[in-house]
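what follows is a predicted structure for the sequence shown.
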Amino acid sequence: MTVLALLTIALLAGSSVALPNRIVGGDETSIEKYPSIVAVEFFSWGGIWIQTCAASILTSRYLVTAAHCMLEHVSFRRIRAGSSYRNTGGVMVLVEANFIHPNFELEGAFHDIAVTRLAQPLVYSSVIQPLAIVAQNTVLPDGLPVVYAGWGAIWEGGPPSEVLRDVTVYTINNALCTARYEAADSPWPL
């Protein structure tokens, strides 16, 4: 739980850039291990709800997620809390409002962060808990193992996982991160 909290704070504190679908693989896990994660679902034109993103519980009514996950009208979004599975189980709650970072840019994914307010409060349980948040200005050392959890692709370009997965990655400093993103935007191969 602490590692996930550290990762979330790192993303909130320093995330002005995000590349989609950059973390794949990992291992199947359970919601009991990460009770602060929820699936974000979109109501498709086919009349079904489809999990498209994830969010973390801040309080019983508020979540933090990526801004690009909340661009559609709130009536097209709900969350599924307390389930290890992508589209089944848990409790569903409709989204009431989204507060997207004012400097968010879809192209380049700068400031890709949003706070979501739920229509009803979540009821905490062993599988629904708020995220533990570390203090502001906490410095994360290079090479710190942190965990991403979600329903992302099992392999590069593959379909999303039906079961919650986690993968360990390691922190890098801001200068190296900036250099990598600048290189990714260059016309030259990496």
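Here it is on my side, so go on. For clarity, every value in this text was computed on a predicted model and none was experimentally measured.

only C-alpha atoms for contact and neighbour calcs from this point on.
Fine.

so what's residue 166 up against?
Taking CA atoms under 8 Å, 6 or more residues apart in numbering, we find residue 166 in contact with 26, 27, 28, 29, 147, 148, 149, 150.

determine which two of those residues are furthest apart.
Across the contacts of residue 166, the longest distance by CA to CA is 12.8 Å; it joins 28 and 147.

now neighbour count and distance to residue 16 too, for the contacts of residue 166, in a markdown table please.
Below are the contacts of residue 166 laid out as a markdown table (neighbours: other CA atoms under 10 Å; distance: CA to CA, whole Å):
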| residue | neighbour count | distance to residue 16 |
| --- | --- | --- |
| 26 | 20 | 25 |
| 27 | 14 | 28 |
| 28 | 17 | 29 |
| 29 | 16 | 28 |
| 147 | 19 | 19 |
| 148 | 17 | 18 |
| 149 | 22 | 20 |
| 150 | 28 | 20 |
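
contacting residues around the longest helix along the chain?
Looking across the chain with DSSP state H, the single longest helix is helix 2-14. By CA under 8 Å, 6+ apart, the residues outside helix 2-14 that reach it are 34, 113, 131, 132, 133, 134, 140, 145, 146, 147, 148, 174.

the structure to be compared is supplied as follows:
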Amino acid sequence: MRVFIALLGCIAAVTAVPAFPQRIVGGSLTTVDQYPTIVSLLFSWSATSFFQNCGGTIITNRAILTAAHCPFRDSPLSWRVRAGSSYANSGGTVYALDSIIINPNYNTWSMDFDVAIMRTSQVISFNNVVKAASVAGPNYNLADNQVVWAAGWGTTSSGGPASEQLRHVQIWTVNQIACRDRYAAGGATITDNMLCSGVLDVGGRDQCQGDSGGPLYHNGIVVGVCSWGFGCAQPHGDAVYKWRARAGSSLANSGGTVYAINSCTIHPSFSFRTMNNDIAILRTAVAIINSSAKPVSIAGVNYNLPDNQVVWAAGWGTTLVGVAPGEQLRHIQGWTINQKTCASSYATFGANVTANMLCFGWPLGGVRDQCQGDSGGPIYHNGNLVGISSWGYGCANAAYPGVNTRISKLATWIQTNA
């Protein structure tokens, strides 16, 4: 998830928002010959078609170190390990998993103890491009401003495409107090189990989506696991963040009133991998209803929404993949897409469109859609909230409509928890 908090809680003391969570920004191409301990972690919704989704590090001939948020709540059958290849989705040897061990103290809200171990079903065969890493021990000395290297197959810009070939980038360790102070301003907590890295007050180099779980090296020793952060390669935020709500403004980052968040309630059956039940309620610390901020009418459990109905999406997301999000609120007219048609499209690579999802698009071609930065935003039908932007394959892809959480299927949960 960003400039990057590495985490290595249970193995080393020095350690540290899709649809298709996939980050090396400002780096260069490299090969597995230089990083024989790194692996590509492959995910599948259906345990059939697998694609690169996170990174990991070989620590024994059966154990892979990664971030807990990557396989959290997943079955081992949903993951594979590709070792010995410079490429995310080809080459090397692919291993199935026997088990996934999530740190018992992992906190999905604070991201503390964001570390996990994947155990392969078979012994990993070591060679010149497949080796076990050395990890930092409890007394490992890692001072501020030390050169460290991050490697992975993540996106090369926030919201941009993932890299098929392995990339690496040189960055520096950032003073813990300085990092903690930066994120405290946004309500985030940097714990002693986290390690900040980046180019403070400069930016331009970082890990990004898809690098999650991947290694951070200091003199060849693994000292961190890519965990989270605010955006990618931001100069003033060393990988981490929390939330505020701006209401009553047409602009993304100015105007209106900003409210602190008191609590977050995530649907108990939400799956980060299948994106089923992708819904949450943020509760503000103070009341927000005023003349320019009003509550919406939501679709009830019996709300009738046929195919090919005109609906509207609104948000501040990017207008093209890889382009910076907009500052001015935008809206777009689209249509509800037949559920079976949408499900069939995504089934081609193993994704599952459930009854709790609503597909949205433009029937005359893939030229209208929601995109990065619109996640969580509304879909309206006759002024009623019928969907929440959730996930999809790319943006404005004619073959793959945008997928939203279907409000009517979760209306009872919303009313109970609002």
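Noted; the coordinates are in hand. Predicted model only: the values in this text are computed from it and were never measured.

re earlier: let's see which of the contacts of helix 2-14 of structure 1 end up in strands.
145, 146, 147, 148 (DSSP state E).

trace the last one over to structure 2, please.
In structure 2, the position corresponding to residue 148 of structure 1 is occupied by residue 150, as judged by TM-score structural alignment.

ok, its match to residue 21 of structure 2 distance?
Distance of residue 150 of structure 2 to residue 21 of structure 2, computed by CA to CA, to the nearest Å: 18 Å.

residue 411 of structure 2 too?
In terms of CA to CA, residue 411 of structure 2 sits 26 Å off from residue 21 of structure 2.

do residue 181 of structure 2 as well
27 Å.

those two: which has the busier surroundings?
Ranked by neighbour count (other CA atoms under 10 Å), residue 181 of structure 2 and residue 21 place residue 21 first, with 23 against 15.

ok, the more buried one touching residue 52?
No: Residue 21 of structure 2 lies out of contact with residue 52 (CA atoms under 8 Å); the separation is 9.9 Å.

hmm, back to that, quick one: buried residues of the longest helix of structure 1?
Neighbour counts over helix 2-14 of structure 1 (16 or more other CA atoms under 10 Å) mark 4, 5, 6, 7, 8, 9, 10, 12 as buried.

can you list the residues you listed in TSV and add distance to residue 123 of structure 1?
Output for the buried residues of helix 2-14 of structure 1, formatted as TSV (distance: CA to CA, whole Å):
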residue	distance to residue 123 of structure 1
4	21
5	20
6	24
7	24
8	22
9	24
10	27
12	25
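
these two touch, right, the match of residue 148 of structure 1 and residue 222?
No: between residue 150 of structure 2 and residue 222 there is no contact under CA under 8 Å: 9.7 Å.

name the residues contacting each of these two.
By CA under 8 Å, 6+ apart, the residues touching both residue 150 of structure 2 and residue 222 are 215, 216.

looking for the alignment partner of residue 140 of structure 2 in structure 1.
Aligned partner of residue 140 of structure 2 by TM-score structural alignment: residue 138.

helix/strand/coil for its match?
Secondary structure assignment for residue 138 of structure 1 (DSSP: H, G, I helix; E, B strand; the rest coil): coil.

that one: neighbour count?
Quick note: residue 138 of structure 1 (other CA under 10 Å) scores 11 neighbours.

ok, it to residue 6 of structure 1 distance?
9 Å.

equivalent analysis for residue 55 of structure 1, please.
15 Å.

burial count for the closest residue to residue 147 of structure 1 other than its chain neighbours?
Leaving aside its chain neighbours, residue 147 of structure 1 sits nearest to residue 168 (4.5 Å; criterion: CA to CA, 6 or more residues apart in numbering). Look at residue 168 of structure 1: counted by other CA under 10 Å, it has 16 neighbours.

can you confirm residue 168 of structure 1 is in a helix?
No: counting by three-state DSSP, one finds residue 168 of structure 1 to be strand, located in no helix.

map it onto structure 2.
Checking TM-score structural alignment: residue 168 of structure 1 goes with residue 170.

right, and its match touches residue 146 too?
No: counting by CA under 8 Å, residue 146 is not a contact partner of residue 170 of structure 2; they are 10.2 Å apart.

list the contacts for the aligned partner of residue 113 of structure 1 in structure 2?
In structure 2, the residue matched to residue 113 of structure 1 (TM-score structural alignment) is residue 115. Residue 115 of structure 2 makes contact with 7-10, 65-69, 102-103, 106, 213, 225, according to CA under 8 Å, 6+ apart.
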